[in-house]
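# All I have is the shape, not the residue letters:
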């Protein structure tokens, strides 16, 4: 809490156990705010019913799309449109903030060893 009694979140300071395992740190209306550290390649997936927003806090992220890549750095915001196949790749560790509805599945409809349930992300 800040001196005014309002919550302050510092994504770079949040302890995260594993790469690709988001942690829910807050909520805005009906969307969750998640923080994650990423390194390596994730998995090609899509979210059929929701956009996905990435804010790069530290490091760099490459978002792969079927028609080319988008390169992101600290302070960049990128929205993956719903229904769009994508694959996040971080050549070195980076930190991101994600904003998405609670119904958004971590790896879309694909179940992989990297899949984390909402319960895993809030625990």
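Done, it's in. None of these values were measured; they are calculated from a predicted model.

# can we go C-alpha only for contacts and neighbour counts from here?
OK.

# residues of the longest strand along the chain that come out buried?
Criterion DSSP state E: the longest strand present in the chain is strand 86-100. Buried residues in strand 86-100, counted by 16 or more other C-alpha atoms under 10 Å: 86-90, 94-100.

# Redo the residues you listed as a markdown table? Include distance to residue 12.
Below are these laid out as a markdown table (distance: C-alpha to C-alpha, whole Å):
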| residue | distance to residue 12 |
| --- | --- |
| 86 | 25 |
| 87 | 23 |
| 88 | 19 |
| 89 | 19 |
| 90 | 16 |
| 94 | 10 |
| 95 | 7 |
| 96 | 9 |
| 97 | 10 |
| 98 | 13 |
| 99 | 16 |
| 100 | 19 |
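
# second one coming, line it up with the first:
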């Protein structure tokens, strides 16, 4: 098997759509995904999957209900793990946020909500 390194900047340059993650690689039963955010997503949760949001560029606000500690700002170089079952709503504070996601392969981007932003067949970078 040939190993390939990934340039994160080049990977983010390969697409422009917001809220439409791209698969960057597989790690056991999980995937690394590249996602660009702008504006506010929808409130949702994942019944069975934890998610890691690592901000590469910009500032992300993870909106959370008070019982989960309230909103958390995630700056460049920081990450947040959202445990399964936790209702959350990502919001780009800056015009554009570049975010690496680490989550199980079964994770649907909109969780328990199905709408026009739901992506089930993700492209690979």
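Perfect, I can see it now. Here the structure is a predicted model, which is why all the values come from computation and not from measurement.

# Contacts for the helix or strand following the longest strand of structure 1, please.
Once the chain leaves strand 86-100 of structure 1, the next helix or strand it forms, by DSSP states H and E, is helix 118-122. With contact meaning C-alpha atoms under 8 Å, 6 or more residues apart in numbering, helix 118-122 of structure 1 is reached by 21-25, 102, 105.

# Drop anything exposed from the residues you listed.
Buried by 16+ other C-alpha under 10 Å: 21-25, 105, out of the contacts of helix 118-122 of structure 1.

# which one of those residues is nearest residue 52 of structure 1?
Residue 52 of structure 1 lies nearest to residue 105 out of these, by C-alpha to C-alpha, at 10.6 Å.

# Would you enumerate the residues in contact with the alignment partner in structure 2 of that closest one?
Using TM-score structural alignment, the equivalent of residue 105 of structure 1 in structure 2 is residue 108. Residue 108 of structure 2 makes contact with 118-120, according to C-alpha under 8 Å, 6+ apart.

# Would you format the buried ones among the contacts of helix 118-122 of structure 1 as TSV with secondary structure included?
Output for these, formatted as TSV (DSSP: H, G, I helix; E, B strand; the rest coil):
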residue	secondary structure
21	coil
22	coil
23	strand
24	strand
25	strand
105	coil
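
# any chance of those residues in TSV, with distance to residue 82 of structure 1 too?
Below are those laid out as TSV (distance: C-alpha to C-alpha, whole Å):
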residue	distance to residue 82 of structure 1
21	21
22	19
23	21
24	21
25	23
105	12
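
# Pick out the most distant pair among the residues you listed.
Of all the pairs that these form, the one spanning the most space (C-alpha to C-alpha) is 25 and 105, at 16.9 Å.
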